[in-house]
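Trainee: Could you look at this predicted model? Sequence included:
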Amino acid sequence: MRLRLDAGDITQLYVDAIVNAAKKSLLGGGGVDGAIHRAAGPELLEECKTLGGCETGEAKITKGYDLPAKHVIHTVGPVWHGGDENEAELLASCYMNSLQLAEQQGLRSIAFPCISTGVYGYPKQQAAAIAVSVCKMFTSNAQSLKEIIFSCYDDESLAIYRQLLTDS
């Protein structure tokens, strides 16, 4: 199992699945969510309409359509409220449920954005620590997954993930 970093646009990655930091409706939005919907094309929205939304911490899968990725795994991250409303557990669930869904589908590679660190306000250092911890824990039981990519859109996030991956 390989954990690696990517600096750039998650919508350009050739992987089995990219993870979408989605809104509960799964009908698109801003940030990563909007970029994925734009890059995938209108068919993604049509499939998402059939899924009935998604609760915080859960994950659902669709086809990738016009993306280089074969699939999109949609997960809803928590909004940061100071850390006293189960945000850490919910964020960990986003990663774990996405990884488990990828395994159930027999996928070999998955790329994660920095879930909840944009408009949802989750502190980047804390969110990255959860992401790396959950993914490392998952690697010991992974069957099909061979590569987990942390796709960082900004230099600050990239530096945080680089340090976390180097320290472990």
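Mentor: Cool, the structure landed.
Trainee: use CA for all of it now, contacts and neighbours both
Mentor: Fine.
Trainee: Just give me the longest helix of the chain.
Mentor: helix 87-104 (DSSP state H).
Trainee: can you list contacts of it?
Mentor: 17, 19, 56-61, 73-81, 108, 110, 115-116, 127, 130-131, 134-135, 138, 142-145 (CA atoms under 8 Å, 6 or more residues apart in numbering).
Trainee: Go again with 7 Å.
Mentor: Residues outside helix 87-104 that contact it (CA atoms under 7 Å, 6 or more residues apart in numbering): 56-59, 73, 75-78, 80, 130-131, 134, 143-145.
Trainee: One more to weigh against that first structure:
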Amino acid sequence: MTNITLALGDITEQRVDAIVNAANSSLLGGGGVDGAIHRRGGPDILDECRDLRASRYGKGLPAGRAVATTAGRLPARWVIHTVGPVFSTTEDRSATLASCYSESLRIADELGARTVALPAVSTGVYRWPLDSAARIALTAVRDMGTSVTEARFVLFDQRAYDAFETALNELPPA
């Protein structure tokens, strides 16, 4: 059973087996969590992402999918990149957001990662409302059959932490 924990802070400082990156489909870095991971992790991450673009993901990584690279200079072994959906008021993309988490944990299992740090995918520039994103993320992680022993949601600010804490406390039993 996976222990779900919450932390307020910088995901790039987490000492875990794998850090999940809220990447954009290009895999070539960007803003927010993605930019922070690439800056702190160094050029090795970008080099592997370029190799992935040149081979399997020529058109980019689709939303809801995940792929792993080295963690470079981060205090983790791997970075698992996942692309969240852009929030829409006219189309329900909840399943795609949930897939970001289940696919990330599936990749973590393939790698043998037991501790994973996760961000609040799609809640930045992709504008997913925090309360909804927290419920979807926590439910997806709780319901995923995985060998990961700790799924640590690392929230950048108090507002995000509070939303995830509320959602975790309101999560119905599996």
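Mentor: Now that the structure is in, tell me what you want to look at. Computed from a prediction, not measured in an experiment: that's the story for all the values here.
Trainee: Post the TM-score for the overlay when you can.
Mentor: TM-score of the superposed chains, computed with TM-score structural alignment, normalised by the length of the first structure, equals 0.94; 164 aligned residues with a CA RMSD of 1.0 Å.
Trainee: if we can go back for a sec, which stretch of the second structure lines up against the longest helix of the first structure?
Mentor: Under TM-score structural alignment, the counterpart of helix 87-104 of the first structure in the second structure spans residues 93-110.
Trainee: Please state the offset of that stretch from the chain centre?
Mentor: Put simply, stretch 93-110 of the second structure sits 8 Å off its chain's centre (CA atoms, centre = their mean, to the nearest Å).
Trainee: One more: stretch 161-171 of the second structure?
Mentor: 17 Å.
Trainee: can you check stretch 131-144 of the second structure too?
Mentor: Using CA atoms, centre = their mean, the offset of stretch 131-144 of the second structure from its chain centre is 12 Å.
Trainee: Give me the buried stretch members for that stretch, please.
Mentor: 131, 133, 134, 135, 136, 137, 138, 139, 140, 141, 142, 144 (16 or more other CA atoms under 10 Å).
Trainee: What is the nearest of the residues you listed to residue 170 of the second structure?
Mentor: The closest of those to residue 170 of the second structure turns out to be residue 135 (CA to CA; 8.7 Å).
Trainee: Looks to me like the closest one is in a helix.
Mentor: Yes - judged by DSSP: H, G, I helix; E, B strand; the rest coil, residue 135 of the second structure forms part of a helix.
Trainee: What residue in the first structure is paired with it?
Mentor: Using TM-score structural alignment, the partner of residue 135 of the second structure in the first structure is residue 129.
Trainee: any idea how far that match lies from residue 152 of the first structure?
Mentor: Residue 129 of the first structure sits 14 Å away from residue 152 of the first structure, going by CA to CA, to the nearest Å.
Trainee: re the thing from before, buried by neighbour count, from the contacts of helix 87-104 of the first structure: which ones?
Mentor: Buried among the contacts of helix 87-104 of the first structure by 16+ other CA under 10 Å: 56-59, 73, 75-78, 80, 130-131, 134, 145.
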